[in-house]
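S.K.: The following comprises the amino acid sequence and a computationally predicted model.
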Amino acid sequence: MTSADFAVAPRQDLSLRTVSVSAPGRLHLGFLDPSGSLGRSFGSLGVVIDGFTTEVELTAAGCDRLAADTPAAEAELDRAAAHLQRLKQRSGRHAPLSLRLRRVLPAHAGFGSGTQLASAIGRAFAEWHGLELGTATLAHWLGRGLRSGIGIAGFDTGGLLLDGGPGPDGLPAPLLSRIAFPPAWRIVVVQDPAHRGLSGGEEKKAIAALPPLPQAAAAEICHQVLMRVLPAAAGAEFAPFAAGINRMQQLLGEHFAPAQGGVFTSPAVARLMQWFADASRSGGAAIGQSSWGPTGFAIVPTEAQAQLLVDAARASERAAPQLELHIVSGRNSGAAVHDRIAQPRTR
């Protein structure tokens, strides 16, 4: 694809124009078949969440400039600069721009930080130049979606998402199902800043070193997702949803344990999640780890139950001091894009 292939919407290039993008985080609930027992690898289930976002902003500049508003965002400036240059090369649009990272998701923690940063920058760049480019194309340009397509689809739509794994063409995985996450359900997100999940080359090496997930286990995961998790979410039936997620997480946690030091990457998260499971046994909870962690999650049917779990964990000191606990909702909408012209100041 060349720049001549793009549909371009004409825009007036004004120095007071700002394009901003706010992209939501996601939780990766697990792979369907990471070993490709039938020939197609991975396939992912995930949910987009409120409360965790990446926010970027583009404005005109005399020369390319990058800035960050937080220490975490500053750590992502090199990657952001590489994305911006790649977008210019692929699109043929080389006008200088100022890119500001207002906020970023926690890196290597299971929120899809790399994909959301790339997608947010890509969408802001396309909006700035009036280029009609899909998120999957932008992500492919920037090297995202090599295993999971949940973050890419979630950027566009939000919700509870299922993808079919990347194809042989190297393009991001196709979206197979999108279901609105029940609005009453809540997710207790447990972070351990002292640990980092695997990513990049380490992630590839860890996956390659594991034995293949048996086909019978992959088949059971697919059955749990197709006949328990998805229909239960569609009908807001919490008990079968939780049972399906818990079984999926058990099978995958045991498979990946040799590469991540246990079913959970963080021992502190593991202890708290076991306590959550015991404490919520009567009402039920869907408990697991997002991607390689260290972030854990407990999905419960009501706000009151989520608050009860968090309050009890803190009161009983079951939550280690370094752990951060947040109650969030599922998000049924994708990224927010704003293209605005500031009013000139008058004296």
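M.R.: It's in.
S.K.: Only C-alpha atoms from now on, for both contacts and neighbour counts.
M.R.: Will do.
S.K.: burial measure for the closest residue to Q215 other than its chain neighbours, as a count.
M.R.: Excluding its sequence neighbours, the residue lying closest to Q215 (CA to CA, 6 or more residues apart in numbering) is S37, at 5.5 Å. Using other CA atoms under 10 Å, S37 has 17 other residues around it.
S.K.: Structure two is appended below for comparative analysis:
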Amino acid sequence: MDKIRIVSPSRLHLTLIDLNAEIGRVDGGVGITLDSPVLKLSAEKADSVEVLGNSGLTEKIRSSALALLPEGEGIRIRVEADYPDHVGFGSGTQAALSAGKAVNELYGLGKSVTEIAIAANRGTTSGIGVAAFERGGFLLDGGHRFGDKKTFSHDVKGFPPGLLLSRYEFPDWPIVVAVPNGQGVHDDKEINVFNTTCPIPLSEVRELSHVLLMQLLPALLEEDSESFGDAVNHIQTVGFKKREVDLQPIAQDTMAFMRENGCYGAGMSSFGPLVYGLVDNSREAAQVRNEVQRMLDESVGGTVLLTKARNKGADII
């Protein structure tokens, strides 16, 4: 193979499930793969490691490529399209997996996506981004065994992505995505949030698990957008997600505005500030997008887009 092109998706991370760990597992997550925005890169063999293109993901791409490259080999990667880092799209994992996959295919290493993720140190808290790259759709992962160096914090190395429990096709519902100006919590600040808020009370983990099992998942399978939205709203008020939301006042305001303007449910992805809203037809979605864009323009600024779920993983060309 002389050249490869990879188009990988973005994702919404709805919530982590269990940051209590009393039962012996930790993390777990729920997410939705998005059809847009996408990360596009092309790659070919080279004498050294080059990452071309004006992208904030350059160092993640370079680091992942170096982690997979056979000794003495090189690669030239060109970033053709990307999306913001540290806002809730999961760009870091997609960038790392795309670069690792490029090396894997060009040099015929025969590694699985999970093996690439471990080498690139991705998915050590949530398996959603890795599963989105590989399979797309609506994803539920069961986290990791607690202990043996796996703590509440994501600051660990060598752990596989969270165990994928279920993958479902997501309905053709329009999704309004708002990205207020700002960044989510990351790096040392993120580690500090885990260290100071965990363990989450077991009662909240049980409440969240009840909502996921007996409301969110049935609503998904019955394509009941209103009940699904109600579950999304509930998720924002409990468990580790509540602690994440408390750190982002603009996300709280944006979610409330979305609900007041026609969204069945609105939530924050990961540590935000990205907020998503669910409606069940394109006309209403366009109206919500316009109203939310106006709201952001009058406050902190930002961008709003319309997208849908992507029920497949990355395209490898």
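M.R.: Thanks, I have the structure now. On a predicted model such as this, the values are computed, not experimentally measured, just so you know.
S.K.: I'd say the residue nearest to Q215 of structure 1 and P211 touch.
M.R.: No. Using CA atoms under 8 Å, S37 of structure 1 is not in contact with P211; the gap is 11.7 Å.
S.K.: re earlier: the residue nearest to Q215 of structure 1 maps to what in structure 2?
M.R.: Under the alignment (TM-score structural alignment), S37 of structure 1 pairs with E22 in structure 2.
S.K.: repeat for R147 of structure 1
M.R.: In structure 2, R147 of structure 1 lands on T125 (TM-score structural alignment).
S.K.: repeat for I287 of structure 1
M.R.: Counting by TM-score structural alignment, I287 of structure 1 lines up with A266 in structure 2.
S.K.: Which elements pack onto the longest strand along structure 1?
M.R.: Longest strand in structure 1, counting residues (DSSP state E): strand 42-60. Packing partners of strand 42-60 of structure 1 (3 or more CA pairs under 8 Å, 6 or more residues apart in numbering; DSSP states H and E): strand 17-33, strand 97-103, helix 113-129, helix 150-157, strand 160-163, strand 324-328.
S.K.: Could you check how far the residue nearest to I317 of structure 2 when sequence neighbours are not counted is from G100 of structure 2?
M.R.: Excluding the flanking residues, the one nearest I317 of structure 2 by CA to CA, 6+ apart is R5, at 5.0 Å. According to CA to CA, to the nearest Å, R5 of structure 2 and G100 of structure 2 sit 12 Å apart.
S.K.: what does T303 of structure 2 give?
M.R.: Per CA to CA, T303 of structure 2 is found 30 Å from G100 of structure 2.
S.K.: Pick out whichever of those two has more residues nearby.
M.R.: Taking neighbours as other CA under 10 Å, T303 of structure 2 and G100 compare with G100 leading, 27 against 16.
S.K.: Count the residues that sit near whatever residue of structure 1 lines up with L68 of structure 2.
M.R.: Superposed on structure 1 with TM-score structural alignment, L68 of structure 2 falls opposite L87. Counted by other CA under 10 Å, the residues lying close to L87 of structure 1 total 20.
S.K.: is it true that L87 of structure 1 touches W141?
M.R.: Yes. Look at L87 of structure 1 against W141 with CA under 8 Å: they come within range, at 7.4 Å.
S.K.: contacting residues for I207 of structure 1?
M.R.: For I207 of structure 1, the contacting residues are A259, by CA atoms under 8 Å, 6 or more residues apart in numbering.
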